[in-house]
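[1] coordinates only, sequence not included:
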């Protein structure tokens, strides 16, 4: 059966993408399949190393779905990648696999260099070897879609224009530097070898299945546990927020209709300060799961800022709207309410990820 190969498909965005792809097969590859009269349902070969942020439970709904095959593997293992390409013959790679938490990259950058740079290089080489051996029509239809971040562009001032696809790279953390390097590798493999690549740079995602080290699920978990809600510095750092379901729709659009070799910025048009996000979240929890007394806002606690904390990110997403017709469907308020409701409805998933290792990490990060 025709298939796509997804890396990091047990992580937050990857798992949401796989669930979305198999939940709406009629939309898969609609533009590329129009020539043959009807869309094709692509199976998913889902590769994940299952580090702390990869959660097999996020894919429970697919346990009996014959269209989904999960493989525990490391993208840095060339022999494993070659075997998967040879066995499954995918017509696209969607590359999510990455270490992605800035705070962790500050404490331990080596894993970010190994996975985000070394792993992407190995995956590109395995993909290139497979792609070059394909028949010419299959080579023309093949795609390698690399999922990246807005953090590669650095930091913006309060009045600076949002990041565009032409903005110069200026990464400021080990995480963003490693992602910038992977972006450059993908671009080079296209220009040097002709590999048909696409790259997306997205803003801050939020939604179901996100590991509770990131701001929104962290605040939900700690608020419900009656614990302090740690906000870095003065809370005025600005991020653009993108609901993960909207991001999945954007990836579908880029995969189906994106121009080979191009980069597309994907944003939510929702610039918010961190403290505004926390206030909105607390107010939503007050309505959905009120405390015995008072508001969740009473649990907010300002903590020492992290090193090199970028002040503002903002995405100019006009290119993807103009060329591919994509625009986010959710406002921040509607997306956040859906997110909070999901976490309230899935306490077992939350309990599973709140492991001893996670609690150790929280103690390390917020000890001060």
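    Perfect, I can see it now. As the structure is a computational prediction, the values presented were derived from the model and not from experiment.

[2] use CA for all of it now, contacts and neighbours both
    OK.

[3] Would you mind pointing out the helix or strand the one residue sitting closest to the centre of the chain falls in?
    Nearest to the geometric centre of the chain sits residue 13, at 4.0 Å (C-alpha atoms, centre = their mean). Residue 13 belongs to helix 12-23 when elements are defined using DSSP states H and E.

[4] Equivalent analysis for residue 341, please.
    Applying DSSP H and E as the criterion places residue 341 in helix 332-345.

[5] How about residues contacting that helix?
    206-208, 217, 220, 241-243, 268, 270, 281, 284-285, 288, 350 (C-alpha atoms under 8 Å, 6 or more residues apart in numbering).

[6] repeat that with 10 Å
    Helix 332-345 has contacts (C-alpha atoms under 10 Å, 6 or more residues apart in numbering) with 206-210, 216-217, 220-221, 224, 240-246, 268-272, 277, 280-281, 284-285, 288-289, 329-330, 349-350.

[7] still on that earlier bit, how about the helix holding residue 13: buried residues?
    12-22 (16 or more other C-alpha atoms under 10 Å).

[8] Check which helices and strands the helix or strand that it is followed by is in contact with.
    As assigned by DSSP H and E, the chain's next helix or strand after helix 12-23 is helix 30-33. Packed against helix 30-33 by the contact rule (3 or more C-alpha pairs under 10 Å, 6 or more residues apart in numbering; DSSP states H and E) you find helix 244-257.

[9] excluding its backbone neighbours, what's nearest residue 106?
    Spatially, and ignoring its direct neighbours in sequence, residue 106 is nearest to residue 174 (6.4 Å; C-alpha to C-alpha, 6 or more residues apart in numbering).

[10] and the one you found, what does it touch?
    Contacts of residue 174 by C-alpha under 10 Å, 6+ apart are 101-110, 112-113, 180.

[11] buried subset of those?
    Buried positions within these, assessed by neighbour count (16+ other C-alpha under 10 Å), are 102-106, 109, 112-113, 180.

[12] Put this next to the previous one:
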């Protein structure tokens, strides 16, 4: 297939590009290289992909670029670009979050609807859920991701764009963003800043290893499925259990207790029934296996090795 991947230089995007190339796809990668985190890390991700004959990279902002030539002949569009961050989406930062998560999605959908193409795969988030699994986000970031889902559904029903929004739960693995839980845990275990432990640590998260996530993205695109589905590890664990899993691999992790913050859901759990039936999704990587693989690439300093 000819696949277009937005947000291709990021953690999930770079893994997806590598997975698609391994499957024999041609990949048209698009990324604005924003400063949501260290741009050097994104550039390093791209260096791992550059030089492959089936890969091309385009430095472009979805809101400004001429998207037509990039989308021409695409069999699948994987829309991963966006502004991350539950805790950072409050206040003045919401404008940027809305621009990159809502307006950019609508702009891309407009460009896609006039062209015959295959699946439009939108990487949504578990942040669309509130407590007790209700569709009631408790953070501005979650509001923007749910709005983007609604846009996908609108373009599917109004214009026949074959959209699917996959609600990704806590994806982790090598090259993850430095502000994510396991990146901070590994850095703390390596002698870096203590891990900020919000609340009592008994809040639960549904962790999904990145290889399982990108496999599911391509499987979904090839399946003909449209609609919305959860993608998670299928076995929520508490933050305290996640700390223990890292300590089993690396040794002690220093923590810094902090009060719970607004926007943090107490418990998250993916219902993978739809994904399992629609495109055979089944997470295959245990938490211990995933943590060990992530730690191995991070190396003794807690950061990715060159």
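    Received, thanks. Worth saying up front: this structure is predicted, and the values here are computed from it rather than measured.

[13] on that earlier part again, number of nearby residues for the closest residue in space to the residue nearest to the centre of the first structure that isn't next to it in sequence?
    Nearest residue to residue 13 of the first structure in three dimensions, chain neighbours excluded: residue 244, at 6.6 Å (C-alpha to C-alpha, 6+ apart). Close neighbours of residue 244 of the first structure, defined as other C-alpha atoms under 10 Å, add up to 26.

[14] cool, and residue 61 of the first structure?
    Residue 61 of the first structure, neighbours per other C-alpha under 10 Å, totals 9.

[15] Can you verify my assumption that it contacts residue 16?
    No - taking contacts as C-alpha atoms under 10 Å, residue 61 of the first structure lies outside contact range of residue 16: 11.5 Å.

[16] Setting aside sequence neighbours, what's the nearest residue to residue 269 of the second structure?
    Spatial nearest neighbour of residue 269 of the second structure, chain neighbours left out: residue 206 (5.4 Å); criterion: C-alpha to C-alpha, 6+ apart.

[17] Aligned to that neighbour, what sits in the first structure?
    By TM-score structural alignment, residue 206 of the second structure lines up with residue 240 in the first structure.

[18] returning to that earlier point: can I get the buried residues of helix 12-23 of the first structure in TSV including distance to residue 77 of the first structure?
    Below are the buried residues of helix 12-23 of the first structure laid out as TSV (distance: C-alpha to C-alpha, whole Å):
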residue	distance to residue 77 of the first structure
12	22
13	22
14	19
15	21
16	25
17	23
18	22
19	25
20	27
21	26
22	27
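
[19] Report the two of those residues separated the most.
    Largest separation among the buried residues of helix 12-23 of the first structure by C-alpha to C-alpha: 12 and 22, giving 16.0 Å.

[20] Nearest to residue 231 of the first structure among the contacts of residue 174 of the first structure?
    For the contacts of residue 174 of the first structure, the residue nearest residue 231 of the first structure by C-alpha to C-alpha is residue 103; the value is 13.4 Å.

[21] Identify the residues contacting the host helix or strand of the closest one?
    Element membership for residue 103 of the first structure, per DSSP H and E: helix 102-107. Helix 102-107 of the first structure is contacted from outside by 99, 108-109, 111-113, 151, 172-176, 178, 213-214, 306-309, 361, 364-365, using C-alpha under 10 Å, 6+ apart.

[22] out of these, which are buried?
    The neighbour-count test (16+ other C-alpha under 10 Å) marks 99, 109, 111-113, 151, 172-176, 178, 213-214 as buried among those.

[23] Quick check: the aligned residue in the first structure for residue 259 of the second structure vs residue 215 of the first structure, distance?
    Aligned counterpart of residue 259 of the second structure in the first structure: residue 304 (TM-score structural alignment). From residue 304 of the first structure across to residue 215 of the first structure, the span is 15 Å (C-alpha to C-alpha, to the nearest Å).

[24] Of those two, give the one with the bigger neighbour count.
    Comparing residue 304 of the first structure with residue 215 by neighbour count (other C-alpha under 10 Å), the higher total belongs to residue 215, at 18 against 12.

[25] which one in the second structure is aligned with that one?
    Taking TM-score structural alignment for the superposition, residue 215 of the first structure sits opposite residue 181 in the second structure.

[26] in terms of contact, does its match touch residue 242 like I think?
    Yes - between residue 181 of the second structure and residue 242 there is a contact under C-alpha under 10 Å: 8.9 Å.

[27] between the two, what contacts are shared?
    With the criterion set as C-alpha under 10 Å, 6+ apart, the contacts of residue 181 of the second structure and residue 242 do not overlap.

[28] rewinding a little: the match of residue 206 of the second structure contacts residue 331, doesn't it?
    No - at 11.4 Å, residue 240 of the first structure does not count as touching residue 331 under the criterion of C-alpha under 10 Å.

[29] Name the nearest residue to residue 285 of the second structure, ignoring sequence neighbours.
    In space, residue 285 of the second structure is closest to residue 209, 6.4 Å off (C-alpha to C-alpha, 6+ apart).
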